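**Student:** all I have is the shape, not the residue letters:
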């Protein structure tokens, strides 16, 4: 991870790219108040520093057959390094798991799971419980997505 200090222009670049990573360099440069070459060099610097980690396409889940989002809360059987290592080994086997967080509080891990329907979730759930011993697994089904974004709140006014 880099300790690169971000100035106002870097923050503007990140703000614009978080909202639309397909912007041509000319348009990005215009929006942040630079010419194309310095703008492109800054983007490359942000990538090299690991601040920009990927550029991806966001897809409407329902239009590709993902009709059910589920948040799965996991309580570990124990908090040993061995259990955590097994968890980290098992999780990547499940393409349905799109986000994983280690939590503080009542649960140990929170998973965001994307599946086509309840039947697909049931298959996922059964396979997960076979692959990973857990004290408790609780599922919370998304009824409606009110807001979602991948853009992080960045202060573009910071000098």
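**Tutor:** Now that the structure is in, tell me what you want to look at. No experiment lies behind these values; they were computed from the predicted model shown.
**Student:** rest of the way, CA atoms for contacts and neighbours
**Tutor:** Noted.
**Student:** quick one: the helices in the protein?
**Tutor:** For the chain, the helices defined by DSSP state H occupy 8-19, 25-32, 36-48, 81-90, 118-131.
**Student:** so which of these is the most surrounded?
**Tutor:** helix 8-19 (a mean of 19; mean count of other CA atoms under 10 Å).
**Student:** this is the comparison structure:
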């Protein structure tokens, strides 16, 4: 169920999504409120699960993680035991930035960030040694055109 947010809550969320490290005074000034009401709203949104943990966005190129692969997985296995092993395998690999179960011909899509094609192959070999899959297609992203973490609020 969606949380009930008023316009001030939405303004606060937009500021936090732009820069969660911004001071409470600056956020309050930007949204046209004072510090205490803004702090109380942020606390309530955290308690309601609207706001999760604060993190830092790191530039993958600065860490040498220049290759981004989108991995399409088809499987003939749909039992709970297989799904649990697959999920465990994904969670154990920091290269997997995102994983989605899909409707349609493709069962899963992964976003995998690695140094290069050789590192992807190492990841791929490890994954298929742990879980059986029917078909894997890896698509190398040539250029990231848009990447947003902020949700439209």
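**Tutor:** Received the coordinates, thanks. Predicted, not measured: the structure shown is a model, and the values here were computed from it.
**Student:** TM-score of the superposed pair?
**Tutor:** Scored against TM-score structural alignment, normalised by the length of the second structure, the superposed chains reach a TM-score of 0.95; 153 aligned residues with a CA RMSD of 1.2 Å.
**Student:** how about a markdown table for the helices of the first structure, with distance to residue 104 of the first structure added?
**Tutor:** Below are those laid out as a markdown table (distance: least, CA to CA, whole Å):
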| stretch | distance to residue 104 of the first structure |
| --- | --- |
| helix 8-19 | 28 |
| helix 25-32 | 39 |
| helix 36-48 | 31 |
| helix 81-90 | 15 |
| helix 118-131 | 22 |
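**Student:** so which of the ones you listed gets nearest residue 60 of the first structure?
**Tutor:** Closest to residue 60 of the first structure of the helices of the first structure is helix 8-19 (CA to CA; 15.6 Å).
**Student:** who are the packing partners of the closest one?
**Tutor:** helix 25-32, helix 36-48 (3 or more CA pairs under 8 Å, 6 or more residues apart in numbering; DSSP states H and E).
**Student:** need those helices in TSV (columns: distance to residue 153 of the first structure).
**Tutor:** Shown next, in TSV, are these (distance: least, CA to CA, whole Å):
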stretch	distance to residue 153 of the first structure
helix 25-32	17
helix 36-48	17
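**Student:** residues touching the most centrally placed residue in the second structure, list them.
**Tutor:** Nearest to the mean C-alpha position of the second structure, by CA atoms, centre = their mean, lies residue 98 at 5.4 Å. With contacts defined as CA atoms under 8 Å, 6 or more residues apart in numbering, residue 98 of the second structure is in contact with 110-112.
**Student:** tell me which of those residues is nearest to residue 36 of the second structure?
**Tutor:** Out of the contacts of residue 98 of the second structure, the member with the shortest distance to residue 36 of the second structure (by CA to CA) is residue 111, at 39.8 Å.
**Student:** and the gap between the closest one and residue 140 of the second structure?
**Tutor:** Distance from residue 111 of the second structure to residue 140 of the second structure, counting by CA to CA, to the nearest Å: 10 Å.
**Student:** in terms of neighbours, single out the busier of the two.
**Tutor:** residue 111 (18 against 15; other CA atoms under 10 Å).
**Student:** the more buried one reaches residue 70, doesn't it?
**Tutor:** Yes. In this structure, residue 111 of the second structure is within contact of residue 70 by CA atoms under 8 Å, at 4.8 Å.
**Student:** nearest spatial neighbour of the residue lying farthest from the centre of the first structure, skipping sequence neighbours?
**Tutor:** Relative to the centre of the first structure, the most outlying C-alpha is that of residue 35, 31.3 Å out, by CA atoms, centre = their mean. Closest residue in space to residue 35 of the first structure, ignoring its immediate chain neighbours: residue 29 at 5.5 Å, by CA to CA, 6 or more residues apart in numbering.
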